[in-house]
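*Asks:* Show me how the following folds:
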Amino acid sequence: MSEFAQLTPRFSRVVLAGMMGSGKTVVGRKLARYLGWPLIDTDAEIVRRAGMSIPEIFAQEEEAGFRVREREVVREIAPRRQVIIATGGGALLSEENRRNLHEGALLVHLRAEVSTLAARLRDKNDRPLLDGPDPAGKLSEIYRERAHIYERLPVQVVTDGRAPAAIAQEILAHLFSGQAALNEDRFSVQLGTGALAHLPERIAQHRMSPPYVVLVDRNVLRLSEGWLRGALEPVLKQGVLIPVRASERSKSLGAARRLWSELHRIRAERSSGIVVIGGGVLSDLGGFIASTYKRGLPLVLVPTTLLAQVDAAIGGKTGINFGGSKNMVGSFYLAKETLLDPLFLLTLPARQLRSGLAEVIKAALLDGAGFFEFLEENLEAVLQRRLDILQETVRRAAEIKIRIVLEDFREESGRRMLLNLGHTFGHAFEALSRYRLLHGEAVAIGLVKAAQLARIMGLSGPELVERIERLLRRAKLPTRAPDFSPEAVLSQIAQDKKRLHNKVNLVLPRRIGQVEVVPLDSDAPLRQVLSK
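*Replies:* Predicted coordinates:
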C-alpha cells in the first residue's frame, strides 16, 4: 500500500456522546465501516458482560449498579487505539469516564432536538429512564441535566434530518486533514482525505483575489452543508455561492450566459478565483466559464464524484453540449488547483460510485496488471467505501490520467486519445439512451464492446473480454448494450470528435496495459460487434 493510502488520523480514537436516540450506534457503524476500525458500544458491552438487558440491570441493581458496570467497561476500553466508542447517554456524567475517554480522542457530541429524539425513541421499550406516563417530558428533563456536559465537547454535529453517512462525513473531516501533491508540473493536483480544509490556503498560494465565485452542485451542498460551509467560510466572506443543478441540461449556452451575467454583476476581475465543487457536469461547465470570461479566470476544481476525481476534473478539458452532442463547444484550460478529497465519496449515491468505477477500470486497463489486480482484490472494499482503499484507488487512477495529460495535453501526439478507451461506443449509447444511462454505465458497456472488437479483429483473445466483463459485473455495472439498432449506434459514432480523415479511430485493448488506436476503413467490424 502506498504512502497515500496510509491515512494518518489526528486522534487515536473517536468517542461519540449524546442523548439516547441521537444516533451514536448507527453513526458509529458507518465510521467503523469507512475506517476499518472496530465499534464498541458501551451499552451493548455492558449487556454482553452482564448477561442481562439494560431494563433487567436497572430492575435488579438500579441506576447506580448500571453506572458501576459502565465505569468498568469505559476504564477497560478507553486506552484502545483505532477504535470507535459509542457511549451510553449518561456515560459522561461520571468525571472518571470523562477523564478516561478524553486523552487522544476526538470527542463528538451528536446533537438533536428533543422532538427529534422523542420521535426516534417512540417505539423503544429498552430505555428504563423514560419509564412513566410522560416519556417526552422525562426526556426533556434528562437533556437539561446533561446539556452542560455535552456542550463542552470540542466537536458538535447536528443530526436532525440528516443521513448517517453525512454525519459520519462531517466527523471524519475533523479526524483527517491530509494532503499530498500528485502533480505540480503545469497544474497542481492535491490528494488527501480531509483535503478540503486546505482550500483557503491553496487559493491564497495561487494569488487569487476576491470577489470569489463558488459554483457548487446543489445535491452536494444539501448532503454536506455543515462541513462545506465551514471549510468555505473564509472564501465566502469575500465571494458568492451559486448552487447549480448537476444535469447535462446545465451544460448549455443558456446556463453559461447566466453565469457570465453573474460574474459581470459582481464585477469579477481577471484575478478573481472561480471554485467549482461538484462532479463532471460542474467541472465541464465551470471550467468553460472560467476559460471564457475575460479570456480566462483562475480556476480551482474540487471534484466530488469518483468519476470526476479520476477523470473529468483532471486534464483541462471543459465544455458545454451543442447540436445534440456532448462537449461539442469547449476549450483546453488547466485549473490552477485540483483538490481530490475522498470524503466526498462517502455521501455519493451508490449508482454514481459504480459509474465512476468504470473510469477507474478503464485506467487500470491502460496502466497494467498491477492496478487491475488491485481492483480485483479490493473491489468490495471500494464499494463499501473503506477510506484507505478509496484513497489508494483515486491516487492510482488519477496518476495515470495526469501522466498521459502531461505527455499530450492538446491531443497532438495521439497519446491522450488512449483515454478514449470505451468512450466511442460509450458516448453513442449514452446519447441514444437520452442520458438515462450514466456516463460510467455507458463507458462500461463501451469497454466490453472495445474488447469484443479487439477479439474479432484478432488483436486479443477471449480471456481479456471475460476478465473485463467479470470485474465490471462485480462492480454492478452493465456489460450488455441496450437494444439500439446498429444503424443508430453507427450514426452516433459518425459524429464522434475523434473521427479523423473520415475514419473512425477506436482505442482497442490488446492486453491489460497495452492499448492502441486502430483506424477502421470499414464499418463491417463495428456492425459485427454491435450485433453481438
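*Asks:* From here on, just use CA atoms for contacts and neighbour counts.
*Replies:* Will do.
*Asks:* in stretch 263-276, what's buried?
*Replies:* In terms of neighbour count (16 or more other C-alpha atoms under 10 Å), stretch 263-276 has its buried residues at 263, 268, 269, 271, 272, 273, 274, 275, 276.
*Asks:* The last one: what secondary structure?
*Replies:* Spelled out, that is residue 276. Put simply, residue 276 is strand when judged by DSSP: H, G, I helix; E, B strand; the rest coil.
*Asks:* ditto for the second one
*Replies:* Remark: residue 268 carries the secondary structure label coil [criterion: three-state DSSP].
*Asks:* Here is a second sequence; please produce its structure as well for comparison:
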Amino acid sequence: MNTIIEQSFAVPFKYPVCFSEDIFAQNNTVFVDLLDKSRHAKVLFVVDKGVTDAHPKLIAQLEAYAEAHAEFFSNACAPIVVEGGEASKNDETIYKRIVEATHLYGIDRHSYIAVIGGGAVIDMVGFAAAISHRGIRLIRIPTTVLSQNDSAVGVKNSVNLFGKKNYLGTFTPPYAVLNDFNFLITLDDRDWRSGISEAIKVALIKDLSFFTWIEANASALAKREMQPMQELIIRCAQMHLDHISGKDPFEFGSSRPLDFGHWAAHKLEHLSDFRIRHGEAVAIGIALDSTYSFLKGWISEADLSRIISVFKTLGFELFAPELGGDSLIKGLQEFQEHLGGQLTIMLLTALGKGEEVHEMDHTLINQSVDLLKSFNQKEDLVNS
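*Replies:* Coordinates of the predicted model:
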C-alpha cells in the first residue's frame, strides 16, 4: 500500500528597509526602535575592518549607544571586527568565528546579530546567522553603495567554496535593513561607483525612465554629489524589493532576471583573483551582454552607445584581459550549474526591457568580447 500525506503552508515575510544618517548618535533611535521591546535583547555586533579603519570612533560609538539605551538591549560582547571584502567569504574560519561567538555569548533566536559592512561581510555574517540555531535575527547595516541599493536589501546569504562564488548559502530574509548614508562619505572612488552598476542593471531590464535618469545624472554621480546618490539608492532598493516580493523570491525555478550581466561578472571576479571588485565586474558583464544583445540585432547601435557612454562617464573600465580564452565560457557553464536547472540568461530587447534566453552562442560571446576590447582601445587612443 502507498500512502501519501501532503502538507502545504505559506509563511509571510516582512522586514523594513530604513534610510537615515548618523544612526549611532545617542539621540537617533532608529536602531533601537527596530528591536522587539517586549524583552531585553542581546546584540552581537560584527563590523567590517574596512569600516573601522575609515571610522575609528565607531566601536566606541557602539558601546556608548548600548549604554545610552541599556533599558532595551546590551552588547553580548565587544564588537567583533572581521576582514572585509571577498576575503571574508573565502576563508571559512571567519564565518565559523561568528558561529562560535553565538555559542560563547548565548546568542539565541531572541537575540540579534547586527552586521556593519560591505556586501561581502554582510553575505558572510548572514550565512553564519542563518545556520546558527536554525536562524538568528539579523540586522543588516550596509556601508557601501552596492550593499545599500542591492545585496543587503535581498534575502540571500553566502560564502564561497571550491573557487565558486556563493557556493554555500541560504535564502533567509533579514530582520531589518538600516542604511546610513554617512558611511558613503569615506568610500574610495571605486566603491562609490561600483554600486551604481547594480542600479544600471535593474534600470536596463525593468525601467527606461530610471536609466534615463541615471544617464542625466551620471556626471553628478561621478562627482560624488550626495543628493542624486541617495535618490539612486532608494529608487534602486525599492525596485529590488518589488522584484523580491513577486514570483519566486527563493529562486526555486531557474530564472534570475536580477542577475543580468552577472554570469560573466562572477567568473571575472574569480579569474582576476578578486582584483576586479563585484560592481566593476558587473559593469563589464552588463556591457558584454548588452554588446551580445546588439550583435543579435535586439538593440540598436545607438542603444549600445548610450549604455557604454553612461558607464564611461561614471569612470568604469569595460574590458579586462581575463575576458579572453575559454575560461569565460566555463563561467557560463558554472552559472547554469549554480542555477540548478536550464541555463537562463537575461538579455536586452530594448532599453528598459529584458528578455530571458536559454542558450548563448559561444562564437557571438567571443565577438562581443572583441568588440568590447575595441571600444576600450579607442578610449585609450583618445586619452593618450
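*Asks:* for the stretch 1-150 of the first structure, what spans make up the strands?
*Replies:* For the stretch 1-150 of the first structure, strands defined by DSSP state E, counting those that start in this stretch occupy the ranges 13-17, 39-41, 83-86, 105-111.
*Asks:* is it possible to export those to TSV including mean neighbour count and distance to residue 203 of the first structure?
*Replies:* Formatted as TSV, the strands of the stretch 1-150 of the first structure follow (neighbours: other C-alpha atoms under 10 Å; distance: least, C-alpha to C-alpha, whole Å):
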stretch	mean neighbour count	distance to residue 203 of the first structure
strand 13-17	25	31
strand 39-41	19	38
strand 83-86	26	34
strand 105-111	24	28
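*Asks:* Turn those into JSON lines, including distance to residue 97 of the first structure.
*Replies:* Shown next, in JSON lines, are these (distance: least, C-alpha to C-alpha, whole Å):
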{"stretch": "strand 13-17", "distance to residue 97 of the first structure": "11"}
{"stretch": "strand 39-41", "distance to residue 97 of the first structure": "14"}
{"stretch": "strand 83-86", "distance to residue 97 of the first structure": "12"}
{"stretch": "strand 105-111", "distance to residue 97 of the first structure": "12"}
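*Asks:* for these, which one sits closest to residue 532 of the first structure?
*Replies:* When the strands of the stretch 1-150 of the first structure are compared by C-alpha to C-alpha, strand 39-41 sits nearest residue 532 of the first structure, at 48.9 Å.
*Asks:* Run through the residues that contact residue 182 of the second structure.
*Replies:* Residue 182 of the second structure makes contact with 21, 22, according to C-alpha atoms under 8 Å, 6 or more residues apart in numbering.
*Asks:* What residues of stretch 331-351 of the first structure count as buried?
*Replies:* Applying 16+ other C-alpha under 10 Å to stretch 331-351 of the first structure flags 331, 333-348 as buried.
*Asks:* just to revisit the earlier point, okay, the buried residues of stretch 263-276 of the first structure in JSON lines with distance to residue 507 of the first structure next?
*Replies:* Formatted as JSON lines, those follow (distance: C-alpha to C-alpha, whole Å):
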{"residue": "263", "distance to residue 507 of the first structure": "40"}
{"residue": "268", "distance to residue 507 of the first structure": "42"}
{"residue": "269", "distance to residue 507 of the first structure": "42"}
{"residue": "271", "distance to residue 507 of the first structure": "39"}
{"residue": "272", "distance to residue 507 of the first structure": "39"}
{"residue": "273", "distance to residue 507 of the first structure": "37"}
{"residue": "274", "distance to residue 507 of the first structure": "34"}
{"residue": "275", "distance to residue 507 of the first structure": "33"}
{"residue": "276", "distance to residue 507 of the first structure": "31"}
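*Asks:* Contact partners for the residue sitting nearest the centre point of the first structure?
*Replies:* Nearest residue to the geometric centre of the first structure (C-alpha atoms, centre = their mean): residue 345, 1.7 Å. Applying C-alpha under 8 Å, 6+ apart to residue 345 of the first structure gives the contacts 304, 305, 306, 353, 385.
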